[in-house]
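**Student:** Below is the structure, and that's it, no one-letter string:
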């Protein structure tokens, strides 16, 4: 029975994935903002007015952040397109002796002047990079669907946040009385895992993004803000963010400066960032008690992204937490059963 329900649910989720994103985003925002609303209620404020205040504060913070982010991305992408010929020329200058030796050693394989061949393709490479970046930006906006997110998500967030307690009570009322206690205990465990991981990891991503961006700009990297932002956002996927930013930073540092010193500065920024994350940020903000292994999180995010796109990325961690709790409960029951004890 439960298998059929889950199958139908995920099948409908797959069919409606193109229109569900603002609704899922609104529900997740309401879930994340519910603790703040509860604190305002304790200050003798009604649920409705607490919801209004929380949503107003969210809009007041999020809208300027979006405009600042878009401006930063536009300036950094423009700088990247403008600086690409200079970077390529500098890299070619540094690599010329090695390229000449390669051409002399394998004349038949290379077939001609390798340097001229590379120079001839620099212009095409720049054009391709610019077109690719423009395509990524255009697809990003189409993918996010700004109109639906801006108009629908705040409305869904408001109503879900205002009526959150009502939905929880109705959900509890639908549970079978025989297994209600066990289900509610599992739901509480799932809530602790999701809340601890999402809220904690978002804080880690924000702090790391700021740290990497400021550190790389102080080093003198022209595209430091963009690299730091990318590294911070992708840090939601364990290890991937730091590795991606590390590789991009080294490549851009060598292309911009052409020396080992600035490359080592970039290495120092990311190594110190990893030390900060591993010893202070993750233990304090996320903790070890959330029960989500990094490999399981990576698999969930990748699988969710492949199956449902951005919607799958939003649902990946909650679904991973639910599956993890169910599996642990099944193992616990198995160890208490006669099959295991015999």
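**Tutor:** All right, it came through fine. Not measured: the values here are computed from a predicted model.
**Student:** Could you use CA atoms for every contact and neighbour count after this?
**Tutor:** Fine.
**Student:** where exactly do the helices run in the stretch 151-300 of the chain?
**Tutor:** 164-174, 180-219, 224-234, 240-257, 260-276, 294-308 (DSSP state H, counting those that start in this stretch).
**Student:** Quick one: residues contacting residue 73.
**Tutor:** Taking Cα atoms under 8 Å, 6 or more residues apart in numbering, we find residue 73 in contact with residue 226.
**Student:** actually residue 52, not the one I wrote
**Tutor:** Counting by Cα under 8 Å, 6+ apart, residue 52 has contacts residue 158.
**Student:** quick one: secondary structure of it?
**Tutor:** Using DSSP: H, G, I helix; E, B strand; the rest coil, the structure places residue 52 in helix.
**Student:** Could you say which one of the helices of the stretch 151-300 of the chain comes nearest to residue 83?
**Tutor:** Minimum separation from residue 83 across those (Cα to Cα) falls at helix 240-257, 8.5 Å.
**Student:** Alongside the first one, take a look at this:
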């Protein structure tokens, strides 16, 4: 057993480039894990810089200077984002307050439906089970109310953090885009001279992260907008709030779509009851999710997501547990990084065997 482990270690870590790549990845993960709270504005700025790099580079190709291109794109993006938030946030906030106000009625309606289950399914569901379930729901609602109260008490601290984000993030995004070459050159100075394997993995991941962030933002906008339009056509209450929730649910592959279905269904039942209109609403919502998973995702992420759904879910759970929101957001690129590292590692250690056509006996 120990002899096998020794041989495996010798084979895998005999190349100094492999050891350097392994140590860099380990230090990077540990640094983000321990300093994620302090580095949160930097991570936000990096995400926006990746998002805006594509239009900046296109303007540079037209002959416009890097500084001028960066200034125009950052200012335009911040202006559009500010206008969108000024329209979306107040309306979503109002609908959220309305939903909280109507929450007791929704819970009472749910009680009514649940108490009818023992009559509809005698022998399968008992009244004691229903009462126990409702008691658990009441406890969860009380805990949710306490959490909301504690959030409101801490709102001053959150407001200060938000102001810091509003000032620091745009400044960092501007300089990350404007001085991209200088920042990259400064980072490369810390790397060893023999860095072919690191460069191979980095170039592959740089393109994938850029395409992933751009595609994920487009997916959020498309799915959220389409959901809002469909909910509005049905006259569904809290259409904008639910559309925003559906849009942001795509951040968590597979799991997000399953979770956000619950509030959509609850609001639909509360407004329409168990009628044909509810069925049409859920059918339309199911079509949106199906088109997102089978058409939009392959179209936007055809060059990025080359992972089995099981690996994606494991990556979301693992990296989300380590790094929180940013671990969930970057779960697919991080999983792709692991895959690219393993592929480069294996290719480096085990080069392809020469084919029979290149054997000396065949060439003579």
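**Tutor:** Cool, got the structure. The structure displayed is predicted, hence computed values, not measured ones.
**Student:** Could you quantify their similarity as a TM-score?
**Tutor:** In this superposition the chains share a TM-score of 0.81, using TM-score structural alignment, normalised by the length of the first structure; 334 aligned residues with a Cα RMSD of 3.7 Å.
**Student:** one step back: which of the helices of the stretch 151-300 of the first structure is buried the deepest?
**Tutor:** helix 224-234 (a mean of 23; mean count of other Cα atoms under 10 Å).
**Student:** That one vs helix 260-276, what angle?
**Tutor:** Orientation check (axes from the mean of the first three to the mean of the last three Cα atoms, to 10 degrees): helix 224-234 of the first structure against helix 260-276 gives 30 degrees.
**Student:** Tell me the counterpart residues of helix 224-234 of the first structure in the second structure, please.
**Tutor:** Using TM-score structural alignment, helix 224-234 of the first structure corresponds to residues 239-249 of the second structure.
**Student:** quick revisit: Throw the helices of the stretch 151-300 of the first structure into TSV and include distance to residue 91 of the first structure, thanks.
**Tutor:** Formatted as TSV, the helices of the stretch 151-300 of the first structure follow (distance: least, Cα to Cα, whole Å):
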stretch	distance to residue 91 of the first structure
helix 164-174	57
helix 180-219	19
helix 224-234	19
helix 240-257	6
helix 260-276	13
helix 294-308	34
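**Student:** Out of those, which gets nearest to residue 321 of the first structure?
**Tutor:** Smallest distance to residue 321 of the first structure across the helices of the stretch 151-300 of the first structure (Cα to Cα): 6.0 Å, for helix 180-219.
**Student:** Out of the helices of the stretch 151-300 of the first structure, the one nearest residue 72 of the first structure is which?
**Tutor:** For the helices of the stretch 151-300 of the first structure, the distance to residue 72 of the first structure is smallest for helix 224-234, at 7.8 Å, taking Cα to Cα.
**Student:** mean shift between the closest one and the second structure?
**Tutor:** Here the mean offset of helix 224-234 of the first structure against the second structure after fitting is 1.8 Å, by mean Cα distance after the TM-score superposition for the first structure.
**Student:** Name the residues that touch that helix?
**Tutor:** For helix 224-234 of the first structure, contacts defined as Cα under 8 Å, 6+ apart pick out 72-73, 76, 205-217, 240-245, 248-249.
**Student:** quick one on the thing from earlier: so which of the helices of the stretch 151-300 of the first structure gets nearest residue 322 of the first structure?
**Tutor:** Here helix 180-219 is closest among those (Cα to Cα), at 6.0 Å.
**Student:** Against which helices or strands is that closest one packed?
**Tutor:** helix 224-234, helix 260-276, helix 310-336 (3 or more Cα pairs under 8 Å, 6 or more residues apart in numbering; DSSP states H and E).
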